[in-house]
Every structure is written in C-alpha cells, then in structure tokens.
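> My questions are about this predicted structure, shown below with the sequence.
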Amino acid sequence: MIHAPRRVYGHFGEWMQGCLMPDGEVALITLPCRALWVQIETDGTANADSAMFPPDQLARFRHALRLGAAPWPRLSSNIPPGCGAGASSATLTALAYGAGFSGPPMDLAQACLDIEGATDPLMWPAPDAMIWASRSGRIVDTVPPPPPCVIVGGYWGAPERTDALDTEFPDISDLLTPWCAAARSGDLSSLGRLASISASRCTALRGPRDPMAELAEDLGALGVVRAHTGSARGLIFRPGSVPASSTAALEKAGLNGVFQFATGLA
C-alpha cells in the first residue's frame, strides 16, 4: 500500500531513449520535472477529462485497478499535451489516486499501459532511477539517479503525440553502462555528454533539426536533452551556473514556453 499524492509530476523528455539490442526493445531513462504537474482537486468531481480518454477506456482502467464506483476526481494540470512531458500518464495516475488507488506502482503502470500503449514511470517516487521499457511496462534495470542539475528548456515546433507502435529509435545499448558509472560517481559532465549523444542520435534518425547543440555551446551548457517523441528541448547546467541570458537565448532561437527547473538526486 502507498500513500496517494495529491499531485503527480510530469517529466521533460528523457535523459536518453532508444532501442536495446539485440531484441530492439524501446527503453528510456526519464527526466522528472516537478514544474509540470497534474493536481487532484478536492472541490468536486468531474468526468475525468473525456477529451483525453473516452468512456470505454476509463471503464477498462477502472476495472483493471478495481476502483469500484468511486467517482473520478476533478483535475487541474499545466502539462501541455504532445510535448513529451507525460500529460497522459500523469493524468491517468492522478485519476487513479484520486479515485482511491493505493496499490503497487507496477499495477498502476500496467493499467496505464493498457490505455496508452506506451507509458511513463511517473507513478514511482524516483522515476529517473530505472531503465524503463515504455512499450512493455517493465523495469529493465535500476540505475543511480543523476546528481542535482538545472534544465533550461522549452518547446520546439509542433506537438507530437507518442505512437505506441513506433519503434524506430536509435540503439542506445552502448550508453547505459557509462551512464550508470557516471551517475554513480556524480559525474554530471559525462551524463550531459551521454544525454547529448542520445538526443543527437534521435534527431539524426527522426528529426526535426533544432538549435540545441549550438545553444549549448554558446551558453556553456553541459549537454542537451530532448523529448524523443515530443517537442520538449532543454540544456543541462550545474546548479548556480545558468547564464542570465539563457531564457532570452532560447526564445530568440525559436523555442516557446521557456522555463527552468531543478532535477536530479535531492
């Protein structure tokens, strides 16, 4: 049993995402973002955002989690859909908690997966401490979470919703062992380099081209992160080292909704 939160946090793309060889399973290390959230409101009930999830899906979700006749909660959210920030996963997770779910995170993940086809591990307290297979809903392995850092990011181009049948991602098998070693030693510079490699491989294979590598060089960032499906793009900085000009630079380059947030091991 778990204590259900009143707010479910989203993510801002991924530290890395791609295929794991030899079987080609799509896996990721998510990038948690506490600046993006879905909140369970206490003043009234609603029909659970029927625009995002039709009634038949919600009925299936309710049955899978054995929620009985508990009403769906009213939600508020600041997560933009289609930006690679976990809007659908966070919404389903918040709906479940608001309707009384208090079971294991894996049960909730499997119920979300049944509705979404690909889900984010936002129901865990440390979603960046695992390699997550988003299309099969399993923990491939545990990893050390990254050390504290700051992301300055925004949204590049049009929203792009995740297609659960899309498995055209680059191989990242070679990045996981060095990622674990760098995270274990708190080597943020190496983590930034590895995240940049994952982002650049994704951009080369899937597009669209963006100005993030140039911005990272100009602003002295440690690396680049992106939503591997979605429009979120960001730069990685050490705490206290974000240039005052960074927001203006990203906006001038064409990113929308620029903001910054802290992430990593507290």
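Perfect, I can see it now.
> From now on I want contacts and neighbour counts done on CA atoms only, so please keep to that.
Will do.
> Can you show me the helices along the stretch 101-250 of the chain?
105-116, 173-185, 188-206, 212-219, 246-253 (DSSP state H, counting those that start in this stretch).
> can you tell which of those helices is closest to Met130?
The closest of the helices of the stretch 101-250 of the chain to Met130 is helix 173-185. By CA to CA, the value is 10.2 Å.
> Buried residues, the closest one. List them.
Of the residues in helix 173-185, 176, 179-180, 182-183 count as buried by neighbour count, 16 or more other CA atoms under 10 Å.
> quick one, that helix and helix 188-206 angle?
160 degrees (axes from the mean of the first three to the mean of the last three CA atoms, to 10 degrees).
> so how far is helix 173-185 from its chain's centroid?
19 Å (CA atoms, centre = their mean, to the nearest Å).
> Quick check: Phe12 touching Ala232?
Yes: between Phe12 and Ala232 there is a contact under CA atoms under 8 Å: 6.3 Å.
> what touches both of those two?
84-85, 226 (CA atoms under 8 Å, 6 or more residues apart in numbering).
> ok, which stretches of the chain are strands?
7-20, 25-45, 73-77, 130-133, 138-142, 149-155, 223-226, 232-237, 256-263 (DSSP state E).
> The last one: which residues count as buried?
Of all the residues in strand 256-263, those buried under the rule 16+ other CA under 10 Å are 256, 258, 260, 262-263.
> what helices or strands is it leaning on?
Here strand 256-263 touches strand 25-45, strand 149-155, helix 246-253, going by 3 or more CA pairs under 8 Å, 6 or more residues apart in numbering; DSSP states H and E.
> of all those, which lies closest to Trp124?
So among the helices and strands packed on strand 256-263, strand 25-45 is nearest, using CA to CA, at 10.7 Å.
> tell me what that closest one is packed against?
Using 3+ CA pairs under 8 Å, 6+ apart as the test, strand 25-45 ends up in contact with strand 7-20, strand 73-77, helix 87-98, strand 130-133, strand 256-263.
> Put this next to the first one:
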Amino acid sequence: MVFVAGHFGEWLQGRVGPAAQVALVTMACPAFGVRARRDDADGLAVAGGLIGPDRCGAFLDALGLPSRGWFHVAADLPPGGGAGMSTASLVALARAAGADEGRIAAACLSVEGATDPLMLSRPDAVLWAPRRAQVINDAPPPPEAEILGGFWGPMQRTDPADHDFPAIDDLVAAWMAGPDLPQAARLAARSARRTTALRGPSDDPTQAMARALGALGHARAHTGPARALIFAPGTVPPGAQAALESAGYSTCLRFRTGGRG
C-alpha cells in the first residue's frame, strides 16, 4: 500500500514575475492523503471513484507503463476541496504501478493541466508553478505550525485555464527571507485576503474566525473551500474546532505542518 500526503490550501498563491505566471507555496498536510495499491490483472480497472479508467489509461501511458492492473485508490478528504486529493491520487497510483519518479510530475500535468507538488519529498520547500509542474525556486520551509481547518463552501475543481489571481511578488520576496511563524502566518493571511478580494466569496468568515480564536493568521485554498487557521504548536484553544463547526465549516480537522529541523 502506497500513501501520498495531501496539502491544505497554500501559504501563498498568485502571479509572480514578468510573465505573471501562477505560483504557490503549498501548505503540506502529512496527516491526510491518498492510499493506493495495485493488484495484477490482465485488463485495467480502478476502484475508489477518484480516477476513471480512461484517465488512468492516459496517465499510465504518460508514465510509459502498460495499461494493466487493478488499482484501488482511496482518499481521506473530498476531491475539489483544495486539499490535493486529485494530484495525490495520481502520485499514489503512479508509485503503486512502479513508475519512474522523474516522470510523475509531467504525467500528472498531462492529465490534470495543473498539479500540486505532492510528488516532491518536501513539497512546501519550493516555489512551484502548478500550470507547468515545475519548481521555480527552492524556498525556505515554513516554520512548524499547528493547523485547525475545514471546508467552507462548495467543492471546486481547479480550472487549468484560470489565471485570475493577485500579484504576490512582494509576499514571495518576504517568504524567501525565511519568516518566523508569526511572520509566515501574516504572509499567508495577506495572500488569502488578496485572493478573497479578487475571487470571493465575499462572505468568507475565515479571517474573523482566526481573529476570534486567537490564531496567528489564516490561509486558504486559492481554488477550493479548504480554510486553515494557523497556530503555534500546542496553542489551539479548547472549543476551537466546535466553533468552526458551528460557523458552518465541514470536515474540520487538525494537523501539524512545516518545520525546519
């Protein structure tokens, strides 16, 4: 059985550089992801509902592998939530099939059109171009944080043709300096606010929830409903998860992320 961790939104996402390409620093979510295994079979079948047989066949072809096997793929979180389940399912399937690691990113891009850096050993330590499935630059990993999150609003699949994101060159420059956790949380909150101002939803309560619960900042999936409150490890207040649930967030969860050790 192969496990590939997802992410939970992004610390930063927006347009960077003279070409205004979409770039991100993902918020790694090691506690939740996708599991996959492959059983021998003459034909091709996929169980779990995440990847259809046609897409699976095209993906295996992009990996240079035969379209054979019975694949079982199961996700911890719903697809379309901004938690990386689509990319994680492909990476898990590729590894279950014995794919060459060097071909996985390009193969994911060929069937998704936009892909998260979940095939990397440290996905949150790069500035990533999701529409090219390439590392733009190495980046300092985020400080260790504890995340309280949930989904607010409907699921939303990423449209690879969607480039309508705010400029974040200033935020990326500050991130590259290696911020401490309070600084990183503020940068994430600024990125989230810019995206919410540009793309909505206008009634997103996450910033207010972060303030009310004493979080250092908040983050969001810049496509999809994943929302994250950022705390120093061990400082999530009692009752905080219940408060999120009462405010309408679904699938509320907690996990640790980041760390520079």
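Cool, the structure landed. Predicted model only: the values in this text are computed from it and were never measured.
> In CSV: the helices and strands packed on strand 256-263 of structure 1, plus distance to Leu113 of structure 1 and mean neighbour count.
Listed next are these as CSV, based on distance: least, CA to CA, whole Å; neighbours: other CA atoms under 10 Å:
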stretch, distance to Leu113 of structure 1, mean neighbour count
strand 25-45, 14, 20
strand 149-155, 25, 23
helix 246-253, 34, 17
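> Same list (these) but as TSV, adding distance to Pro170 of structure 1.
Converted to TSV, these look like this (distance: least, CA to CA, whole Å):
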stretch	distance to Pro170 of structure 1
strand 25-45	9
strand 149-155	22
helix 246-253	26
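> To Asp218 of structure 1, which of those lies closest?
Once these are compared by CA to CA, helix 246-253 is nearest, at 9.2 Å.
> mean per-residue distance, the closest one to structure 2?
Superposed on structure 2, helix 246-253 of structure 1 shows a mean distance of 1.2 Å to its aligned residues (mean CA distance after the TM-score superposition for structure 1).
> so where is that helix in structure 2?
Counting by TM-score structural alignment, helix 246-253 of structure 1 pairs with residues 240-247 of structure 2.
> For that stretch, what is the distance to the chain centroid?
Using CA atoms, centre = their mean, the offset of stretch 240-247 of structure 2 from its chain centre is 22 Å.
> Next: stretch 40-56 of structure 1.
On CA atoms, centre = their mean, the centre of stretch 40-56 of structure 1 falls 22 Å from that of its chain.
> Stretch 15-35 of structure 2 too?
The answer for stretch 15-35 of structure 2 is 6 Å, by CA atoms, centre = their mean.
> Disregarding residues adjacent in the polypeptide, which is nearest to the corresponding residue of structure 2 for Ser173 of structure 1?
Under the alignment (TM-score structural alignment), Ser173 of structure 1 pairs with Asp169 in structure 2. Distances taken as CA to CA, 6 or more residues apart in numbering put Val16 closest to Asp169 of structure 2, at 5.2 Å, once the chain neighbours are dropped.
> The one you found: neighbour count?
20 (other CA atoms under 10 Å).
> Just to check, it is in contact with Val22?
Yes: judged on CA under 8 Å, Val16 of structure 2 makes contact with Val22 at a distance of 6.5 Å.
> tally of neighbours for Ala227 of structure 1?
Other residues close to Ala227 of structure 1 by other CA under 10 Å number 27.
> Map it across to structure 2 for me.
Per TM-score structural alignment, Ala227 of structure 1 is aligned with Ala221.
> wait, what's in contact with that match?
So Ala221 of structure 2 contacts 8-10, 81-83, 227 (CA under 8 Å, 6+ apart).
> Please apply the same query to Asp204 of structure 2.
Contacts of Asp204 of structure 2 (CA under 8 Å, 6+ apart): 152, 196.
> Recalculate using a threshold of 7 Å.
Listed by CA atoms under 7 Å, 6 or more residues apart in numbering, Asp204 of structure 2 has no contact partners.
> Aligned counterpart of Ala97 of structure 2 in structure 1, please.
Checking TM-score structural alignment: Ala97 of structure 2 goes with Ala99.
> wait, what's in contact with its match?
67, 70-73.
> tell me which of these are still there in structure 2?
Contacts conserved in structure 2 for the contacts of Ala99 of structure 1, counting by both residues aligned by TM-score structural alignment, their matches' CA atoms under 7 Å: none.
> Only the buried subset of those, as a ChimeraX command please.
Remark: buried members of the contacts of Ala99 of structure 1, expressed as a ChimeraX selection using 16+ other CA under 10 Å:
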select :67,71,72,73
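> Mean per-residue distance, stretch 25-39 of structure 2 versus structure 1.
Relative to structure 1, stretch 25-39 of structure 2 is 2.0 Å off (mean CA distance after the TM-score superposition for structure 1).
> which outside residues touch that stretch?
1-13, 69-76, 85, 88-89, 92-93, 96-97, 123-124, 126-128, 255, 257.
> Drop anything exposed from the residues you listed.
Looks like these have 2-13, 69-75, 85, 88-89, 92-93, 96-97, 123-124, 126-128, 255, 257 buried, using 16+ other CA under 10 Å.
> residues of stretch 141-149 of structure 1 that come out buried?
143-147, 149.
> ok, now stretch 203-219 of structure 1?
Buried residues in stretch 203-219 of structure 1 (16+ other CA under 10 Å): 203, 210, 212-213, 215-216, 219.
> show me what contacts the nearest residue to Trp132 of structure 1 once chain neighbours are set aside?
Distance criterion CA to CA, 6+ apart; nearest residue to Trp132 of structure 1, sequence neighbours excluded, is Ile139 at 4.9 Å. Neighbouring residues of Ile139 of structure 1 by CA under 7 Å, 6+ apart: 130-133.
> Please tell me how far the counterpart of Ile139 of structure 1 in structure 2 sits from Pro123 of structure 2.
By TM-score structural alignment, Ile139 of structure 1 lines up with Val135 in structure 2. Computed as CA to CA, to the nearest Å, the Val135 of structure 2 to Pro123 of structure 2 distance reads 10 Å.
> And Ser86 of structure 2, by the same measure?
15 Å.
> ok, the aligned residue in structure 1 for Gly69 of structure 2 - contacts?
Correspondence of Gly69 of structure 2 to structure 1, assessed by TM-score structural alignment: Pro71. Counting by CA under 7 Å, 6+ apart, Pro71 of structure 1 makes contact with 45, 99.
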